[in-house]
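>>> With the input below, show me the fold.
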Amino acid sequence: MASSSTPMVNGHPQERPQVFINFRGEELRKNFVSHLEDALKDEDINYFIDTMADPGDEMVNLFNHIEESKVALAVFSERYSESNWCLDELVKIMERVDEKKLRIFPIFFHVKVGDVKYQKGKFGENLRKGEGRDLCNMDKWKKALQSVSRIVGLRLEADSDRTESNFISQVVEKLKTVIALIEREEGTNMVSTSMSSMNSIGNASSGDILQPIAPFPSNGMKEVLKQLEEKIDFKSEETQIVGIVGMPGTGKTALAEMHHQEWQYKFLFNEFFRGFREKSKDDYDWVKNTLLNAQLQRTGNVKIFVVLDDVSDKKQLEFLRTNPGLIKKGSKIVITTRDKGLIADLVEDTYVVPGLNDKEALQLFSHHAFNGQDCDHPPENFIEMSKMFVEYAGGNPLALQELGNELCGENEAHWRRRLETLPHCCNENIGRELRTSYDDLTEMQKHAFLDIACFFRSEEEDYVQHLLDTNSGEAGSEVRDLADKFMINISAGRVDMHNLFCTLGKEIGSSVEKNLGKSRLWNRQDACEALVLKKGTVSARGVFLDMSKIGKGIALERKALIKMPNLRYLKFFDSGCPRQCEPIDGKVNLPEGLEFPLKEIRYLHWLKFPLEELPPDFNPENLIDLRLPYSKIKRVWRETKDTPNLKWVDLTHSTNLNDISALSNAISLRRLSLEGCTKLDKLPEGIENMKSLAFLNLRGCTRLLSLPDINNLISLKTLILSDCKMFNEFQVISDNLEYLHLDGTAIKGLPPSIQNLGKLIVLNLKDCNELESLPDCLDKLKALQELILSGCSRLTNFPHVEEIMENLQILLLDGTSIKELPSTLLHSGNNSIDQLALQRIQLRMTGLSLLRRLCLSRNDKISSLQSSISQLYHLKWIDLTYCSNLTSLSTLPPNLQCLDAHGCTSLRTVASPLASLLPSTEQVPSSFIFTNCEKLEHVAMNEIMCYAHNKSRLISDALNRQNKGLAFEVLVGTCFPGIEVPAWFNHKASGAVIKPELPRHWSESGFVGIALCAIVSFHDYKIQNNNVMVKCICDFKNAIGTSSASFSNCDVGGLSEAGNEQCTVKSTHVFIGFTSWLNINKSREVGLKEGCIPAKASIEFKVTDGTCEAANCEVLKCGFSFVCESDNGSWNANADANPMIYESNNGALEANAEATPVIVETNTGSSDANVVANPVVEGEIQGGEQKLSKSKSNQRKPALQVCLDILPTL
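Alright, predicted model coming up:
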């Protein structure tokens, strides 16, 4: 801008709010600004503009005009930075903005926001070459330029198709909106001086977006408004007070403003009282008086509609509580706040403003990050990084807007660097808004917030409450208060925090506190400096050190902790390997021992603690959680100490530990884990004092013989004695046990007192090789859901059962010598069993209507399945692995998801059709595995192929009807011995790569999926990691070779073997997988707009063992085909004709118009086929025993699962 002159006032010289225009006169005065002036005059807007080029002593006058103005219009252009005057005015303007006495509206005219913010390009060159500029002024100018660039404005690019007149019209409309807002505020004496309340120009009050320049996604806002209107019934004559709540930046004020504008016409008196956070008590009284006057000035009961915006203190609403006469019947009051606890006693209902969904968030971020383009997606090379920023923002509009502005104009390298700093470096504007919420907290709430942000994010709520404070007993209320303020959220019993607040918390926690040092040392550098260089101070509250990031290790001096007497949380951990496969020596060493005079310590985690015991001066009075896994300790401490608050102890894999008597006074202990303590041979008698102990894990304590003679651990629910190989005598130590694991022990029987465990849910006796009998009282265990006896080879008889065990779901008897089950066990009243594993037992299907899992693994006497198995509609998983005498599968249940017949070396035939298919839209991916079934006939292979193919089409049709997306994964798959790609594959190739030409107009031919085939040579391959997978890399290109859609490491099929036994695949096998085409179609739809329909494909197959490419395995051949939808969108799953896919003479793929697709036989009269996918199972098979997860539901009776090893006839 040049210099000062008289203000142009256009009809209302001093009455309307003044707009001060800041611009480079020599560049813009005779073009853009002159046109802008005309538009402002036409709209009767009061503005001030310099008309004289007289620098000198007029700067003071200019500053006066800035102070008189309510709005500043800063027009940035390429030569703006040449002018000292422009820059000085900008500094003054930003000072007024910081004082919240002025609103600024930036315009970027033919210059990029990034160039202004970071002084780059011509704009930066002009700034640096200016004459007579000292460093002091330069620093002020740069700071002002950076600050103003973070504010949402309007942009007109030099190469934009947009006309200047159209752009000026938009500027004027924005100014009119702001001026109207100011006039309204001044009219009510409730002026919101926050810069962020600029309505559509910036954010709404206190950071809530009202209508950013990149419009709040209209569909999303409409839906949000609809949801809010459901909370407020304007047709009702009842009085309603409703709160709009949410974290900063979510758009509370914007939503309230739009809601108010839409419904204010229905009320004689309506008002929007803005910005309560910044108001004094006098302002609250004024609101009360305004409402009283409204009633006095009108006769009768006057309904009012009032919005009280950004309430931050209960005192601000006291006038509502103490003056009930203010609110007449039928009135509607809306209160916006960040703290729903403030209004809980006033409101009838609250509406939590939701975050933007992924699509809306990416749209808003892209608009601000890429120069205001109206785009739904960022440029291709920025897509992945944009998604990362959007994910971090968590749907918060303010964060999306500010991060976009910050990154606008930056290159990829800058974006990558910013991503690295994102978790611990907050954006300035975002941080400013969030900080106001932090500043509102009490000191105790601040401590709780910072502790969670730095140390305890995603921990259980109960655990966090106990850790935060043990003295005041108010930690629980502090956690709840933070949740009410939306600074944390509690979901599924866990405390979590939005990424934005977490970053703010880490910034504050690691900052120097009143010259006392840093309070929370969560990063490696700060922690090492505090411990090694002894820079810790009295303000240090927590130190967390990830030992995987400190190289060779560190040695601490004896007095390393002396300077941190207030330390509460100390943790040495390894984020690299949770199982600690490295040598036992840790990376933090104590060559001189350690002094530990920390009376405030509540949380001590020290992986591989190097001493034989905790130091003598260690005071555990406030200790809550002690974890020393993989340590060298022989005992916890020398003598018994008072531990009134100790609740969690983990000493797992401390192989030298032989004495835990020092914990006898831990009367509040809830959880004790001693797994892998191989020198521990007994528990102290003092364990009977642990009345709160709920979980005791002694797994792998190989020297433990028995438990103490006690029976009053009244809280104990879980007892784990698995693999205590010398443990030979069990006695009940708590009648409240729910989970009892005695697997792998040397017990010979159970005591009769086991019948007292009326709450027992799981009884695991797997591989108790010495177990000879069970007491005849198991039917007294009314809550029992799982009874696992797998591998109890000496167990010959199942105990007598008189009463129905109605809750029993899982009964695993494989590996036992039991030949008969009590008739009452499988009584019709027991049809809750959904998982059954048997051996040497004749099984009847009656009473098993809810059976979901059937394991017949290694049953060398079974030759076929009963036809009644087809009536088991809930049966989804059958394990027939290694049934060496199985010759035929006569039928299968209709809803089968996984059939594993690996190693069925005698299997020849299957039924035709293999199974009925139910046309359900809820079908899920399925797998049929026939590896090493060397005698399988070609007809059987064809039947299996048809079944899998038809089922894949059923799923694809359903997905198309529902328009559901699906990841590029196998829907239905199979594998079987063979050397040829089935004849119906219309694209074949030798080797591991196939490059089919896609048919012309394929996108209009109703394809619903693709079939992939690989012929793999194994040569007696021994499966590594018990896993072999065939994967592929797919790349679809358009006619000119540009990639249109790509998918890496897509599973085609495979085999997974549980347990330690190594599986061998003996010969060449065919792997086939059917997958959905929906996501490819979505790429095609985008391509149609861009003229780049995929015309070519490149598919490369490979074999992996789950971690890397498998050695000695070779893909010999491969194939590719389309799968067509049925003619009318539906089909008869049980049609007589088999599915067929064929290629016409011109090479285009066609579907049989008269029947569902049919697999065509080869010249030899066979059709090599089968489909492989990942086994769709919910558990693992180990040595014939099915380890299965179950779905426990209180809504229905559970179902039975069966595993049979040596079943004569089924």
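>>> hey, let's count contacts and neighbours off CA atoms from now on
OK.
>>> Skip the chain neighbours and tell me the closest residue to residue 313.
Closest residue to residue 313 apart from its sequence neighbours, by C-alpha to C-alpha, 6 or more residues apart in numbering: residue 342 at 6.8 Å.
>>> For residue 1120, see how far away the one you found is.
63 Å (C-alpha to C-alpha, to the nearest Å).
>>> Looking at the two, which is more packed in?
residue 1120 (23 against 20; other C-alpha atoms under 10 Å).
>>> host element of the more buried one?
strand 1114-1124 (DSSP states H and E).
>>> Second input sequence below; structure requested for side-by-side comparison:
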Amino acid sequence: MDYMKWAVTVIGLLLPLLIILYKLWLGRRISNRANNVDNASRTLDSIASASGSADSDTLLPLPFGEYEVFMNFRGPDTRYQITDILFRFLVNLKIRTFKDDDELRKGEGIWPNLVEAIEQSKIYVTIFSENYAYSKWCLKELAVIVEHQERNQGCIILPIFYMVDPRDVRHQSGPYLRAFRQHENFFDEETIRIWKAALNKVGALKGWHVKSNDEQGAIADLVTGIVWSHLSKNNFLETDKLIGMDDHIEVVKERLALDSPCMTIVGIHGIGGIGKTTIAKAVYNKVSPQFDRCSFVEDVREMLQQRDGIIILQKHIISDILRVKNFAESIANNSAGIRIIKDRISRFKFLIVLDDVDEKFRFDKILGNIKNFVSGSRFIITSRNVKVLSTLTDDCKLYKVLEMNHSHALQLFCNHSFKQDSPPSSYETLSNDIVSVAAGLPLTLKVVGSLLFQEEKVIWEDKLRQLKEIPEEEVVERLKISYDTLNEEAKQIFLDIACFFIGEDKDLPSYMWSDCDFFPISNINILRQRSMIEIASHLLFHMHDQLRDMGREIVRQENTRHPWKRSRIWSKGKALDMLCNQKLTLLYKLWSGRRSSHTSISVDNASTQSDSNPLQLRYLDIKARMLNDDFSNYVPGLRSLRVSFKYSGRMPNFSVDNLVIVELFRLRGT
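A predicted model of the protein is given here:
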């Protein structure tokens, strides 16, 4: 009994003190809350800060109109659960996200700002919870979101059903029915109808149903991936209009076999400037939403030329897939990068595009064993060299990009030269002529079209004449990348083909190249792998016109003022000029005082010649009316000779010490 009296006495003494402390605590909380509400009315982003869901340094106020994602949810139900987890993921990726909170608003004055934030966003994440429908703010926002999305098809709504049956949202049953019974006492029928229609539409969308035993972090990660993919899709090709891409996209998608569970690599190859990167980007934009994670790496060739290029490439891929930049900074060597890729990257269903790889690219040294990656993942790799792609794996599916047809080429050219799809009538002939010279190469069409934009017709006419003789410098530099990687023997063969042998049988010059130790079998194969030549039907050499012009420009640059000092002469006009001016004693003798109709020369050491200093020709193709002289002292190193001449009773005398090919043709009428 004494104990009870003592306890009552102590409680009586402490109770007033407890009441005072409680009032002080409550007053401070109310004051803090009032401050938070005031901040919310001044800047909407401070609402997210007040919820305590992210570090303060990541929640700096953003001007209206700069948000990308708008989160619509009821705070008491989800604030410290899926909402905060998802918000933190988005903020860490620097995705500008507005996180609304219906509990932290002060009056209706903030509503115009909310509407503005909704209209400026691209993606809406609606988190439906059990008591969501009791909030008029949530319902009002949802109605605006639906209306805005209907007017702007580029916007998307991503619904999350948090501990609530999607059918209750869609049909306003269960807790949503009870909520609307309350709303009917305060709102008119039209408002109720609009809210229900919005719930019905969004509730029918495919989303994520979060249950009590689900890993909310994993679901938030999936939602973040969709957000990231959608934003990347919107921003990837904004600056370039796609023309003639539909067929390419469909072929590459078919090779990707997106419905197959297997891991697949698709290799896109073709000459420089043909549009491989554009096709890869277009396909990436089309299919990236179907993957958990995506990465597009441009200019892999240049990246690997840098010091620690492999590590730089690995960091790029790891940062894109894991979406954590600091994590990749810990990579010290390529082995560490491969280990991270195997342990962390390989678990995702991903799409990785590696653009413009060359011989320095080694899949296993950069990404590890291809068998480590989960089924459903896809690689798209572009290269000028088909061998680089074909050696990746036996299952690599190849796609060669060919030149544009004339219709698409003309449209692309006009987009750059006139900013429209077709030329004005006064420029129609000129435009078609320039497009024909470009031979369907998108790079040339874009470069020349941009140069001629808003230029006078006389400039167009001059440019056309120039293009027929000299290709555009920027185009040459891009195409020359493949040439520069060749060994010296392959370069000589390429230049010979460009100057003399397009449309010719491959076997005849191969005898000459073999005798010159140019190793034609292996080097012709190298040229084919790099898409620099083709062996057409009947074993004839074929080369894209722009590559031919690039090769001839390389020869022209050997000496731009004195053609006779170049290594090769294929122009009839320049050969005749040399004949007329006796620049080469040999040609002067072959000319015999009458004009030749055809002259082609390949020279090892071209210079002004005299009888005591014979010309070091290895290939000569000439037509002449008369050949009556003794030429054995003039071309001692000649390997291949093709002569068409009028027969006068005796054959011309050539040195045969080094000849491996002789073709003699008698002119008609002789």
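>>> Overlay the chains and give the TM-score.
Overlay of the two chains. TM-score (TM-score structural alignment, normalised by the length of structure 2): 0.54; 418 aligned residues with a C-alpha RMSD of 4.5 Å.
>>> residues in contact with the residue nearest to residue 313 of structure 1?
By C-alpha atoms under 8 Å, 6 or more residues apart in numbering, the contact list for residue 342 of structure 1 reads 312, 313, 314.
>>> likewise residue 613 of structure 1?
Contacts of residue 613 of structure 1 by C-alpha under 8 Å, 6+ apart are 633, 634, 635, 636, 637, 638.
>>> so who does the counterpart of residue 440 of structure 2 in structure 1 touch?
Counting by TM-score structural alignment, residue 440 of structure 2 corresponds to residue 395 in structure 1. If you count contacts by C-alpha under 8 Å, 6+ apart, residue 395 of structure 1 has them with 355, 356, 357, 358, 361.
>>> Please tell me which one of those residues counts the most neighbours.
residue 361 (27 neighbours).
>>> which one of the contacts of residue 395 of structure 1 is nearest residue 889 of structure 1?
Using C-alpha to C-alpha, residue 358 comes nearest to residue 889 of structure 1 of the contacts of residue 395 of structure 1, at 47.6 Å.
>>> Check the gap between the counterpart of that closest one in structure 2 and residue 437 of structure 2 for me.
Aligning on TM-score structural alignment places residue 358 of structure 1 opposite residue 406 in structure 2. Counting by C-alpha to C-alpha, the gap from residue 406 of structure 2 to residue 437 of structure 2 is 11 Å.
>>> again, but for residue 319 of structure 2
44 Å.
>>> SS state for residue 341 of structure 2?
Counting by DSSP: H, G, I helix; E, B strand; the rest coil, the backbone at residue 341 of structure 2 sits in helix.
>>> swap in residue 107 of structure 1?
Residue 107 of structure 1 - assigned by three-state DSSP - is strand.
>>> Report how many residues lie close to it.
21.
>>> Please apply the same query to residue 376 of structure 2.
20.
>>> Skipping its backbone neighbours, what lies nearest it in space?
Nearest to residue 376 of structure 2 is residue 261, by C-alpha to C-alpha, 6+ apart, at 4.7 Å.
>>> Same check on residue 148 of structure 1?
Nearest one to residue 148 of structure 1, counting by C-alpha to C-alpha, 6+ apart, is residue 106 at 7.1 Å.
>>> What's the match for that neighbour in structure 2?
Taking TM-score structural alignment, residue 106 of structure 1 has no aligned residue in structure 2.
>>> now residue 334 of structure 1: how far from residue 199 of structure 1?
18 Å.
>>> quick one, what contacts the closest residue in space to residue 315 of structure 2 that isn't next to it in sequence?
Using C-alpha to C-alpha, 6+ apart and skipping residues adjacent in sequence, the residue nearest residue 315 of structure 2 is residue 328, 5.1 Å away. By C-alpha under 8 Å, 6+ apart, the residues touching residue 328 of structure 2 are 315, 316, 318, 319.
>>> Just put the residues you listed in CSV and tack on distance to residue 18 of structure 2.
Below are the contacts of residue 328 of structure 2 laid out as CSV (distance: C-alpha to C-alpha, whole Å):
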residue, distance to residue 18 of structure 2
315, 58
316, 59
318, 56
319, 54
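>>> re the thing from before, quick one: map the residue nearest to residue 313 of structure 1 onto structure 2.
Under TM-score structural alignment, residue 342 of structure 1 pairs with residue 388 in structure 2.
>>> what's the burial count for the closest residue to residue 210 of structure 2 other than its chain neighbours?
Once flanking residues are discounted, residue 210 of structure 2 sits nearest to residue 162: 4.8 Å by C-alpha to C-alpha, 6+ apart. Residues lying near residue 162 of structure 2 (other C-alpha under 10 Å) number 23.
>>> looking at it, residue 162 of structure 2 is touching residue 128, isn't it?
Yes - in this structure residue 162 of structure 2 lies within contact range of residue 128 using C-alpha atoms under 8 Å: 5.8 Å.
>>> And the strands in the stretch 551-670 of structure 2?
In the stretch 551-670 of structure 2, the segments counted as strands under DSSP state E, counting those that start in this stretch are 568-569, 598-605, 616-624, 640-645, 661-666.
>>> ranking these by burial, who's on top?
strand 568-569 (a mean of 24; mean count of other C-alpha atoms under 10 Å).
>>> So which elements touch it?
strand 598-605 (3 or more C-alpha pairs under 8 Å, 6 or more residues apart in numbering; DSSP states H and E).
>>> and for the strand it packs on, what are the contacting residues?
So strand 598-605 of structure 2 is contacted by 496, 500, 566-572, 575-576, 615-623 (C-alpha under 8 Å, 6+ apart).
>>> Longest helix of structure 2, counting residues only.
Taking DSSP state H as the criterion, structure 2 has its longest helix at helix 2-42.
>>> Can you check which part of structure 1 stretch 458-476 of structure 2 sits on?
Taking TM-score structural alignment, stretch 458-476 of structure 2 hits residues 413-431 over in structure 1.
>>> Report the buried residues of that stretch.
Applying a neighbour-count criterion of 16 or more other C-alpha atoms under 10 Å, the buried positions in stretch 413-431 of structure 1 are 415, 418, 419, 422, 423, 424, 425, 426, 427, 429, 430, 431.
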